[in-house]
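Asker: okay, sequence plus prediction incoming.
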Amino acid sequence: MAGHSKWKNIQHRKGKQDAIRGKLFTKLSREIFNAARAGGGNPDTNFRLRMAIEKAREANMPSDNIQRTIDKALGNIPGVTYEELVYEGYGPGGVAVMLELLSDNRNRTAAEIRHIFSKRGGNLGETGCVSWMFERKGVLTVAKEGCPFSEDDLMMLALEAGAADFSSEEEWYEITTSPEDFAQVQEALAGQGVKFEEATVTFVPQNTVELHGEDAKKMLQLYEALEEHDDVQAVYANFEISEEELERIE
């Protein structure tokens, strides 16, 4: 988990900016898509999908958008077939980058992603070049404000439900699980009234690279450009940027 908390600070800031930029629906749609694709389109039997739909409704996403995303995930839209892809590469300063994508045209997607990397000081690599630097984990983030439990009680609930680790950050608690135990931990805590700021199975870097100056600026630009690409479902990277450096960049 080294460095993950600092990276969460960057993601937390970016999350607020993303909402302002009108990208919130895109992110919510991706979570609905992934949940439906992984566990089916019935929220009564797919807990992850049910939570994703609830989050979308809280953000006032229209019901038609939600259903269209589920239909897309299940292949119910005629003439459109999506292929799951994983790309790996390097960013400025030797940062390891992994991407999860859904594409209806592999060649087009590869060319566009390669261009994004090269334009911002990175390069797209071969399969396996950086994946060994990441570990697949479930991550559940709970805001301290409004949490119905004390830190100790929440930690006990999480560990009893099968969580692997629990940490306390400045504004939130972070619970980690194995990918296999993620759904049962999420469901157990949600059943106790716990609300999640984020709940996902993700790739966590095993070590990190601290960036400064131009490398830090270019890496954030690369991250944002990749995240904004329509085919990209998730971006993972192993860099750290200090709060002071972020202030200078912003």
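Answerer: Done, it's in. Numbering: from 1, shown residues only.
Asker: hey, let's count contacts and neighbours off CA atoms from now on
Answerer: OK.
Asker: what helices and strands are in contact with the lengthiest strand in the chain?
Answerer: The strand that spans the most residues within the chain, counting by DSSP state E, is strand 134-143. Based on contacts counted as 3 or more CA pairs under 8 Å, 6 or more residues apart in numbering; DSSP states H and E, the elements that strand 134-143 packs against are strand 172-177, helix 182-191, strand 198-205.
Asker: for residue 92, which of these is the nearest?
Answerer: For the helices and strands packed on strand 134-143, distance to residue 92 was read as CA to CA. The smallest value, 16.4 Å, belongs to strand 198-205.
Asker: what's the first helix or strand after that closest one?
Answerer: Following the chain from strand 198-205 toward its C-terminal end, the next helix or strand by DSSP states H and E is strand 209-210.
Asker: quick one: distance of that next one to the chain centre.
Answerer: For strand 209-210, the gap between its own C-alpha mean and the chain's C-alpha mean amounts to 20 Å (CA atoms, centre = their mean, to the nearest Å).
Asker: swap in stretch 90-107?
Answerer: Its chain's C-alpha centre and that of stretch 90-107 lie 14 Å apart, by CA atoms, centre = their mean.
Asker: A further structure is provided below for comparison with the first:
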Amino acid sequence: MAGHSKWANIKHRKAAVDAKKGKIFTKLAREIETAARLGGGDPNFNFMLRMVLEKARAANMPKENIERAIKRGTGELEAEALEEIWYEGYGPGGAAFMIKVLTDNRNRAVGEIRSTLRKHGGNLGESGSVAWQFEEKGVITVRAEGQDPEELMLLAIDAGAEDIEEAGEIIQIYTSRNDLQKVREALDEYNLPIESAELQMVPTNMLELDPETQVSVAKLIEALEDLDDVQQVFVNVDFDEEVLEQFAA
């Protein structure tokens, strides 16, 4: 999993900027609505909802927005039904993309994704074309400030985690899909500054590309994430630190 958290650190910083602009609240509202629809509106009995609410609060999402999203999910407020879809594709240099979508219009979503991929030198793939290059993992993100990575690694491993990776402002703890809730709840006892706990598609092998192609891939990720229907984008590229700093700037 080495290398996966490099891009995650840049996304973490970008999310803080987007939150100030309110750009991520719509995406978070869709996640909250979906989690509430599938498991109910009480986070004490709905772990998926509790995880999304942590992300929403870390982004300073207004309380009234959160409450409206939960009510749409539970049916207390009228809402369009959202469908979760995974799209697979290729980007510059053969980079493999996994794209998570929550949409009320499948045709619109796939059309926008296909168009965006093409504009940036990629193409949409068939189902299963790149998914074999990823594993679904639980990923717990902790703010690095004030944390001892070695001590945190011991706590995480004792709780059942598989791996831990430090990347700039964040530390990421990886678990199996089925152990995410158990590990997250075990770490609660230590009052860690946990920003999120969620399922992610983690590449099994990272692709090495030249710096220019890495920049092209980064621009494609950003373009996809700017689409309203796209919730998350995962890619198997091992970015150079210099390229990420350039992109972040």
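Answerer: In hand now; what should we look at? Note that the structure is a prediction, hence the values are computed from the model and not measured.
Asker: TM-score for this pair?
Answerer: Laid over one another, the chains give 0.86 as their TM-score (TM-score structural alignment, normalised by the length of structure 2), with 248 aligned residues with a CA RMSD of 2.5 Å.
Asker: coming back round to it: the longest strand of structure 1: which residues count as buried?
Answerer: Taking 16 or more other CA atoms under 10 Å as the basis for neighbour counts, the residues of strand 134-143 of structure 1 that come out buried are 134, 137, 138, 139, 140, 141, 142, 143.
Asker: sorry, back to before: mind putting the helices and strands packed on strand 134-143 of structure 1 into a markdown table with distance to residue 153 of structure 1 and mean neighbour count?
Answerer: What follows is those, written out as a markdown table (distance: least, CA to CA, whole Å; neighbours: other CA atoms under 10 Å):
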| stretch | distance to residue 153 of structure 1 | mean neighbour count |
| --- | --- | --- |
| strand 172-177 | 12 | 22 |
| helix 182-191 | 11 | 18 |
| strand 198-205 | 19 | 19 |
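Asker: name the nearest of the buried residues of strand 134-143 of structure 1 relative to residue 192 of structure 1.
Answerer: Using CA to CA, the buried residues of strand 134-143 of structure 1 come closest to residue 192 of structure 1 at residue 142, 12.9 Å.
Asker: residue in structure 2 paired with the closest one?
Answerer: Matched across to structure 2, residue 142 of structure 1 falls on residue 142, judged by TM-score structural alignment.
Asker: who touches stretch 178-189 of structure 2?
Answerer: Identification of contacts with stretch 178-189 of structure 2 by CA atoms under 8 Å, 6 or more residues apart in numbering yields 47, 138-140, 155-156, 159-161, 175, 197-199.
Asker: Provide the aligned range in structure 1 for that stretch.
Answerer: Counting by TM-score structural alignment, stretch 178-189 of structure 2 falls onto residues 180-191 of structure 1.
Asker: kindly report the same for stretch 82-95 of structure 2.
Answerer: Under the criterion TM-score structural alignment, stretch 82-95 of structure 2 matches residues 82-95.
Asker: now the two most distant members of the contacts of stretch 178-189 of structure 2.
Answerer: When CA to CA is used, the two most widely separated members of those are 47 and 155, lying 21.2 Å apart.
Asker: quick one: the helices in structure 1?
Answerer: Residue ranges of the helices in structure 1, as given by DSSP state H, are 4-20, 24-39, 47-58, 63-74, 106-119, 151-161, 182-191, 213-228, 243-249.
Asker: got a list of what the residue lying closest to residue 203 of structure 1 once chain neighbours are set aside touches?
Answerer: Sequence neighbours aside, residue 136 is the residue nearest to residue 203 of structure 1 in space, at 4.5 Å (criterion: CA to CA, 6 or more residues apart in numbering). By CA under 8 Å, 6+ apart, the residues touching residue 136 of structure 1 are 178, 179, 201, 202, 203, 204.
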